[in-house]
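*Asks:* What shape does this take:
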Amino acid sequence: MKEPLCLIGSDSEGQLYVLKEAKAILEKITQPVVVVSVVGLYRTGKSYLMNRLAGQQTGFSLGNTIESKTKGIWMWCVPHPTISDHTLVLLDTEGLGDVDKGDEKHDTWIFCLAVLLSSTLVYNSLGVIDNMALEKLHYVSELTENIRVKAHMGRDENESAEFMRVFPSFIWTVRDFTLILEKENKPITADQYLESALVLKPGHTPKIEQFNLPRRCLRNYFAERKCFVFPRPTSDENLRKIEDLKEEDLDQRFLKQAEEFCSYVFSNAKPKTVTGGRTLTGTVLGSLVEVYVEAIRSGRVPCLENAVKTLAEIQNGKAVEQAMQVYINQMCNSLCLPMDPAELSDFHQQAERKAVEVFMSTSFNDAEQKAQMDLMGQIQSEYEERCHQNQKECILVCKSKLTKVFAPLEEALNEGSFMRCGGYQEYRSTVKRLTQEYRAHTDGQLMNEDVLTEYLTEKEKFAKIILAGDQRLTEAEQEKEVERLQMEVVEQRQKGLEKQNELQEQMLKDQQRTYEQHMDQLMERMEREHKRAQEDNERVLQAKLNEQRVLLEQGFQDKANQMNKEIEALKKEMKNNDDSKRSTLSKVVDTVGTAASLFLPGIIPKVLGIGASFLSRLF
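*Replies:* Down below sits the predicted model:
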């Protein structure tokens, strides 16, 4: 994208909606996406930071008046500067707290969507992080009221951990910061400055609860927190035309902080995932945006679990369709029938590998592998149809060659040239010579023996008539020749069967290779998702341990003890997840193998052994 485009707008009635043009752009992105959203009060310079992340001076509209310039959520997709084969999706949100807008609920949904869609959330504010700044961030305390991770949460489930797993990392950027980063006459980092602002007050009065609420929410729902403080970039006069300024016109301290901010985001912002470590591509992100906005428009609370199910329904049908299109295009562009079955098999393998790669990159949460089994079956049917077409083309070629080679024989039969003494031996010699010539012309050609068998079987009755009319042969010799004719027919049919057996063996190899192809890529994806889910759990566990330590240091013994229960529950859950990994993978192998055997009968005796070999690679 050369410039940003509005992704989510609002109609005349204030209802949010997704713009088709922006969604169409996302649908074309099959790479994993790193999504960075910026939120904050209007007129705080959010858009400038996003332009820096895009590597541009201009792009997201900055504005130079008291009006909020950005409306809705704007999107800018650019190649990720440090991670190959990933796309950086920047989301610039409408400024919160615009007095002209006067719609608090609208602001809440904008904030919630920024949280739901991003892998890193940047909160931008002016001045200092004090109680007033945190009170203005009251949207964070409303997150759990407006977002659900699961459709139904059990009593024993750790809600805080559930949100931590799926919520983005949090960066607080403080603009126009003029204070010295010191505490008790000792220098502190910007991160320490943020954490000191999140210290809780002891007590349970309504006023204290109001003070603690946004702080507790930030500590409980965002596992990773980072802070950057920016000095004023330039003078008031120049600030109005900051888009036109060159870097040498800006405060060098500001530029240094901006560079460190961008470097941190590029290095630490992870690809967007949902529950279970499932990484989103731009295609899936586009559908996710639509699912969330539709939920909000319908008056429902956006639910991640329901969104994942809906996305699976939307995405997996598309994934099969796109993968099949890739397979068909590859086969159509590569094939020039007739061809050798082994060569056709190689083309099939290459086309199938590309199709499965497309499926794996575009499918989503195919938990029971139903969509993948559908793809496997469709590819097999398409391949069998190509093999059938190849056979028909081979038959046409062989029949054409046979007609040309055996034309002298047909002419002699029509003229009755063999109906005389010694005619039978001449007929036999002619058939033998022309058969050798035909085989020389069709050597290695599929179906050549089948076509020859059919032809010679048809000529058997003529051979018997010629034999019966040849007075040179005795009755005993004629009987012997009849037996020989029958033996030759059997031998010729056997040659045709041998060719068919070779073809069948090739098909069985293709079926086994198909199964292995799908299992290889399925296992790779499951391993990546398991690894990412494990990383998310470890990140949450570390955040809980850090929080417990801070609570103890600040004298909140009761809350630290309560946190200990959450930590132990999380450890138990992580252990259970690791213990169930093998059984889950084993079940998947068994499910895929059983389903595949319905349309890949050749793999039935081998599925168990193949499945065991896949599992042995992972453990």
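*Asks:* from here on, contacts and neighbour counts on C-alpha atoms
*Replies:* Fine.
*Asks:* If you count neighbours, what's buried in stretch 158-169?
*Replies:* Buried residues in stretch 158-169, counted by 16 or more other CA atoms under 10 Å: 159-169.
*Asks:* any idea which helix or strand comes after the host helix or strand of Ser400?
*Replies:* Ser400 belongs to helix 370-405 when assigned by DSSP states H and E. Once the chain leaves helix 370-405, the next helix or strand it forms, by DSSP H and E, is helix 407-415.
*Asks:* so the helix or strand following that next one versus helix 407-415, what angle?
*Replies:* Sequence-wise, the next helix or strand downstream of helix 407-415 (DSSP H and E) is helix 423-441. If you take axes from the mean of the first three to the mean of the last three CA atoms, to 10 degrees, helix 423-441 sits at 150 degrees to helix 407-415.
*Asks:* One more sequence to fold, the one below, so I can look at both together:
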Amino acid sequence: MDKPVCIIDRHSDGKLCVQQSALQILEQIQQPVVVVAVVGLYRTGKSYLMNQLTGKQTGFALGSTVESKTKGIWMWCMPHPTKAETMLVLLDTEGLGDVDKGDPKHDTHIFCLAVLLSSTLVYNSRGTIDNKAVMDLQYVTELTKCIKVKSSDEEDDDSSEFVKLFPIFIWAVRDFTLDLMIDDKDVTDDEYLEFALKLKHGTSRNVVEYNFPRECIQKYFPSRKCFTFPLPTAPENMSCLESLDPADLSSEFLTVTDNFCKFVFHDSRVKKLKDGHTVTGRVLGHLAKMYVETISSGAVPCLENAVIAMAMIENEAAVKESLQVYQSGMEKLKESFPLKLKDLTSEHQHLSNTATQAFMKRSFKDTDGQYLKSLEVNISKLFDEYLCQNEQVSKRRCEDLLSSLSAPMMEKLDQGFYAKPGGYDLFCNDLQDVGKKYNNQTNKEVKAEEVLEEFLKQKSVDSKSILQADKKLTEKEKKIKEQMENAVLLKQEIKAKDEKQRQQEEIMATERRRNEEMMRQMQEKRDEEIRLLREETQRALESKLREQADLLEKGFEEKAKMMRQEIEEFKRRSAEAETNRAKELALILENSNKRHEETMALMMQHHKELIDSIPKSPPAVCCIL
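*Replies:* Okay, here's the model as predicted:
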């Protein structure tokens, strides 16, 4: 993208809507995304910060009047400057507090969308972090009403789960002119922020109102960072900031801006869904559309529902994409048909493993394994079709080869060459010569023996006619010759069925190896999901423990006690969630293995029927071929 585009706009009726052009851009991004969103009061310089992250002076619109310039949410996507194979998505939001909006809920919706979509949230304000600045961030206190973690209808407060899912929080204080000192001691930007978020003791209404937004910020955003930006230039130049040369800007301002950008690039995490699934540009687009539609309908966005909906969309796409991987590879292989069965099954196994790997990479929360089952069934169906097509091509090639090799013999037959004393032996010699050349040229094709068996059966009609007409042979000799010919036919029939049996065993062995590899990949997927779940829980737990310790240190014993209860409940819920997920994944493995065993049982039954149909070996007689 060489410029930003609007991703979330407002209809004339005031309802939010998603721009299809932006979704089409995100649809093309299959890499993980780091999403940085900026929010704050209008006319505080949010867009300038976003432009600095792009490395360009212009891009996101900067206003020079009291009118808010940015409307809705604008998006700019680019390769991440420090993380390989990752995209950076910047979201510049409409300024909060604009008097022209009319709808008091609009700002809350914009703020919630920024929280829901980002992995790093930048709150931009001017002046100082005083009580007014904290109270201006009232939208944080509304989050429990505007975002649900779980889909249950219960009214339970599930905001304790926010810590798992919410973005890193950066407070960017613009035009900061004070000295960073507290109690006559120099402090860092971060210490200044924590001082501003310090709670007061007491239970009066004023104290509760003072503490509430601070408690919400501390509770929902345990990862916090602060940057204080001095005035960038003289007041008279502020309206043309984007056109100023860097030399015209304060060196201190440029240093802070550079540190801000470095922190965002280095510390911003890849966006994750609940349960730890990595968000790609494509998934981000689906999330934006889903959240906006939910808000516009008057409902509350639910993170659990979002994961379920995303899982359905992504799992369906994962099956389709994985089948395409398998099918495109097999279609290329099809150009080389006919192939030996070993070559075909080997490539089938490789492509099947690759397709399963592609599915595992994209799919998530396939709770009952239905999508994996769909992939298995469809690959097996396609493999059967390719087996059949390879056999058909092999059969045609073998038939054409036999037709070509036997043409001189058939011409002799039409001319009556074998209709003379001794003609039967001449016919047998020519037939034997055709068989030898055929075996040398078919190179163990899958239908070679079966086609030869059919060919010999057809030629036995001519052979018997020639035998009966051969006056050189006595009746006894004719009878012996006929027995020898029948033995040859029986031997070829056994050989053809033996080959079919061998092919069946080879296919079964391939399916066993394929299943073993699939089970291995599933186990890896299971272990990875459990690991991500544990990491997510551990990060959240550590932040809660830090919060509890901080409360105890500052004398808030009652709040610390409540926090301890919350931590115990959090541990219980997390352990239960991990156990349930482990059971789900174990059941998927068990069901998949059961399906494989059922398939193998059917193949074994078919194999047994094939063995039973093979005639007993013919007596040891001299063979024609």
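*Asks:* So after superposing, what's the score?
*Replies:* TM-score of the superposed chains, computed with TM-score structural alignment, normalised by the length of the first structure, equals 0.92; 604 aligned residues with a CA RMSD of 2.3 Å.
*Asks:* Mind telling me the two of the buried residues of stretch 158-169 of the first structure farthest from one another?
*Replies:* Across those, the longest distance by CA to CA is 17.3 Å; it joins Glu159 and Ser169.
*Asks:* can you give me the angle the helix holding Ser400 of the first structure makes with helix 407-415?
*Replies:* Using the same axes, to 10 degrees, helix 370-405 of the first structure lies at 60 degrees relative to helix 407-415.
*Asks:* from the chain's centre, how far out does helix 370-405 of the first structure sit?
*Replies:* Centroid separation between helix 370-405 of the first structure and its chain, computed with CA atoms, centre = their mean, to the nearest Å, is 31 Å.
*Asks:* go on, stretch 279-289 of the first structure?
*Replies:* The answer for stretch 279-289 of the first structure is 9 Å, by CA atoms, centre = their mean.
*Asks:* average gap between the strand or helix carrying Leu121 of the first structure and the second structure?
*Replies:* Per DSSP H and E: Leu121 of the first structure is located in strand 120-126. Compared with the second structure after the fit, strand 120-126 of the first structure shows a mean deviation of 0.9 Å (mean CA distance after the TM-score superposition for the first structure).
*Asks:* Which strands or helices does that strand pack on?
*Replies:* strand 33-40, strand 169-175 (3 or more CA pairs under 8 Å, 6 or more residues apart in numbering; DSSP states H and E).
*Asks:* Would you mind pulling up the elements that the shortest one packs against?
*Replies:* It stands for strand 169-175 of the first structure. Counting contacts by 3+ CA pairs under 8 Å, 6+ apart, strand 169-175 of the first structure packs against strand 120-126, strand 225-229.
*Asks:* what about the helix holding Ser400 of the first structure, how far off from the second structure?
*Replies:* In the superposition with the second structure, the average deviation recorded for helix 370-405 of the first structure is 1.3 Å (mean CA distance after the TM-score superposition for the first structure).
*Asks:* and the residue nearest to Ser361 of the first structure when sequence neighbours are not counted, what does it touch?
*Replies:* Leaving aside its sequence neighbours, Ser361 of the first structure sits nearest to Thr30 (CA to CA, 6 or more residues apart in numbering; 6.4 Å). Thr30 of the first structure makes contact with 281-283, 361-362, according to CA atoms under 8 Å, 6 or more residues apart in numbering.
*Asks:* Shouldn't Thr30 of the first structure be within a strand?
*Replies:* No. Looking at Thr30 of the first structure with DSSP: H, G, I helix; E, B strand; the rest coil, it is coil, so not inside a strand.
*Asks:* Now whichever strand or helix holds Thr537 of the second structure on the first structure. Mean distance?
*Replies:* Using DSSP H and E, Thr537 of the second structure sits in helix 475-553. Aligned to the first structure and superposed, helix 475-553 of the second structure gives a mean residue distance of 2.3 Å (mean CA distance after the TM-score superposition for the first structure).
*Asks:* Tell me the helices and strands packed up against that helix.
*Replies:* So helix 475-553 of the second structure, by 3+ CA pairs under 8 Å, 6+ apart, packs with helix 162-165, helix 205-220, helix 341-362, helix 448-469, helix 557-613.
*Asks:* rewinding a little: and the helix holding Ser400 of the first structure, what's buried?
*Replies:* For helix 370-405 of the first structure, by 16+ other CA under 10 Å, it's 371-373, 375-380, 382-383, 386-387, 390-399, 401-402, 405.
*Asks:* what angle separates the helix or strand where Thr283 of the first structure lies from strand 33-40?
*Replies:* Using DSSP H and E, Thr283 of the first structure sits within helix 282-297. Helix 282-297 of the first structure and strand 33-40 meet at an angle of 40 degrees, taking the same axes, to 10 degrees as the criterion.
*Asks:* Could you tell me how far helix 282-297 of the first structure lies from the centre of the chain?
*Replies:* 16 Å.
*Asks:* which residue ranges form the helices in the stretch 1-150 of the first structure?
*Replies:* 20-27, 46-53, 104-117, 131-136, 143-146 (DSSP state H, counting those that start in this stretch).
*Asks:* Identify each buried residue in the first one, please.
*Replies:* By 16+ other CA under 10 Å, the buried positions in helix 20-27 of the first structure come out as 22-23, 25-27.
*Asks:* mind putting those residues in TSV, distance to Gln494 of the first structure included?
*Replies:* Listed next are those as TSV, based on distance: CA to CA, whole Å:
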residue	distance to Gln494 of the first structure
Ala22	63
Lys23	61
Ile25	59
Leu26	58
Glu27	55
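*Asks:* closest to Lys71 of the first structure among these?
*Replies:* Ala22 (14.7 Å).
*Asks:* Tell me which residues touch that closest one, please.
*Replies:* 5-7, 75.
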